[in-house]
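*Asks:* Coordinates only, no sequence provided:
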């Protein structure tokens, strides 16, 4: 069976000065989830040592981000996460499953200009769509809730912020458990020269129905570069789980290829 893999090549070490300036600006925008930048991240995740059979879960998140200008003062940022999953023995000796997971679109309404204190923010709804192709890959529920984001970028190249949302199920398969889940992601990034960024975040989530935390720490390194006429970002990193529900994974890896479409 076909399995998810990501092939990431190493970009050229040096760019012309004007290209480096462009790369630095794009790297800064990538650290801002509500920047006016069309991007298509292809994020590959692999988690290991899951459950009693030391199962493995591979996840390819296709995450297009599309900003739309609503007025002179406001943007609408549409962020969609479509997961493609391949997993082996994640529920004991449960065999392999492959297919789509549930889709989560988020709409952020965000001012184009930062506040007087330099803060960038956005608010809007988040949705849960039951698009999973296997009942073990999704919740089989429709859901909705609020989402909010706040961040600040300093002249010294630091980005600090937090993203949060909560989803309640509102319809779906009656035999499946209801959804009430909070996602909280504090993040910190240090922009370096040449379009490089070092990032840290906690992708913590709390299941209110199951009374359980899932708290992975992600450390990543990325670089903006150009292949032919296409601007893109290459990223890699590791993940360690501080807490997981049940016998969850110990650690994992992440590699991301992000296609960038800056305004011309």
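*Replies:* Perfect, thanks for sending it. Please read these numbers as outputs of a predicted model, since none were measured by experiment.
*Asks:* only C-alpha atoms for contact and neighbour calcs from this point on.
*Replies:* Will do.
*Asks:* can you give me the strands in the stretch 51-200 of the chain?
*Replies:* Shown for the stretch 51-200 of the chain, the strands assigned by DSSP state E, counting those that start in this stretch span residues 55-62, 65-69, 74-88, 96-100, 104-111, 119-128, 141-153, 158-172, 180-191, 196-202.
*Asks:* got CSV for the ones you listed, with mean neighbour count and distance to residue 135 too?
*Replies:* Shown next, in CSV, are the strands of the stretch 51-200 of the chain (neighbours: other C-alpha atoms under 10 Å; distance: least, C-alpha to C-alpha, whole Å):
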stretch, mean neighbour count, distance to residue 135
strand 55-62, 22, 16
strand 65-69, 18, 27
strand 74-88, 21, 12
strand 96-100, 18, 10
strand 104-111, 22, 17
strand 119-128, 20, 15
strand 141-153, 21, 11
strand 158-172, 19, 12
strand 180-191, 19, 18
strand 196-202, 20, 28
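*Asks:* Structure two is appended below for comparative analysis:
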């Protein structure tokens, strides 16, 4: 009886550890079949081709919801931005407000524990409260997402998006932006991991771009049916053109609500 009880306790412990390992593996999957709420912050302390005191700060609030038994995933993102720039006497003036809200819906044509791939339409609405932090026009485009978890130690993938202005007047400010976001995860054990998720942005309309690299650390904590994923990641741009982020600190928390 004692041996049987010890065996049961060991089996329960093993199952708990397996659940935590699976949670850690899927915690950074943007197409995970779970409702998720993410809060991400980019603090740009240095910009290229800009006065020394200039800065940017953007907080993204993202909500993701799987639909059609996980075949579709809807993600809505709302940015809250601040732009700081010095005037002629050195005083920093700040403009803050809501930026352009965007959403995409992904059709996950491959969706299993080790590989997820999806593609779908993207739309951005002209919701910015200040002209400096928005385009002022509707934008449409495409999003393509991949996530590979073949190994319990290493996961990787990417998010590729393209969007362009539609409608508007002939003399209105236009936008055409392509972005490539590779992400790479190295699990260290017990929910701790090294990470990188820089976004290479190409502002095609204005001949501007920035290509950052990033390396940070994160921690995944599973509490019953909820997974908390906290991280911080410094990023430095290898190449820039125009007034673009040179150094930024990317931090955030991802919250996934697992199915019972």
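*Replies:* On my side now, so go ahead. Note that this is a predicted model, so its numbers are computed, not measured.
*Asks:* between the strands of the stretch 51-200 of structure 1, which gets nearest to residue 244 of structure 1?
*Replies:* Residue 244 of structure 1 sits nearest to strand 196-202 of all the strands of the stretch 51-200 of structure 1, at 12.8 Å, using C-alpha to C-alpha.
*Asks:* Which residue numbers in structure 2 does that closest one align to?
*Replies:* Using TM-score structural alignment, strand 196-202 of structure 1 corresponds to residues 192-198 of structure 2.
*Asks:* outside of the matching stretch, which residues touch it?
*Replies:* Stretch 192-198 of structure 2 has contacts (C-alpha atoms under 8 Å, 6 or more residues apart in numbering) with 181-188, 211-220, 233, 235.
*Asks:* Try it again at 6 Å.
*Replies:* By C-alpha atoms under 6 Å, 6 or more residues apart in numbering, the list of residues contacting stretch 192-198 of structure 2 from outside reads 181-187, 212-219.
*Asks:* quick revisit: right, and the strands of the stretch 51-200 of structure 1 - which one's nearest residue 28 of structure 1?
*Replies:* strand 180-191 (6.9 Å).
*Asks:* Now that closest one on structure 2. Mean distance?
*Replies:* By mean C-alpha distance after the TM-score superposition for structure 1, the fitted strand 180-191 of structure 1 averages 1.5 Å away from its aligned residues in structure 2.
*Asks:* and that strand, what does it pack onto?
*Replies:* In terms of contacts (3 or more C-alpha pairs under 6 Å, 6 or more residues apart in numbering; DSSP states H and E), strand 180-191 of structure 1 is packed against strand 158-172, strand 196-202, strand 204-207.
*Asks:* could you redo the last one with a cut-off of 8 Å?
*Replies:* Contact here means 3 or more C-alpha pairs under 8 Å, 6 or more residues apart in numbering; DSSP states H and E; on that basis strand 180-191 of structure 1 packs against helix 17-30, strand 158-172, strand 196-202, strand 204-207.
*Asks:* any idea of the angle that strand forms with strand 196-202?
*Replies:* Orientation of strand 180-191 of structure 1 against strand 196-202 (axes from the mean of the first three to the mean of the last three C-alpha atoms, to 10 degrees) gives an angle of 150 degrees.
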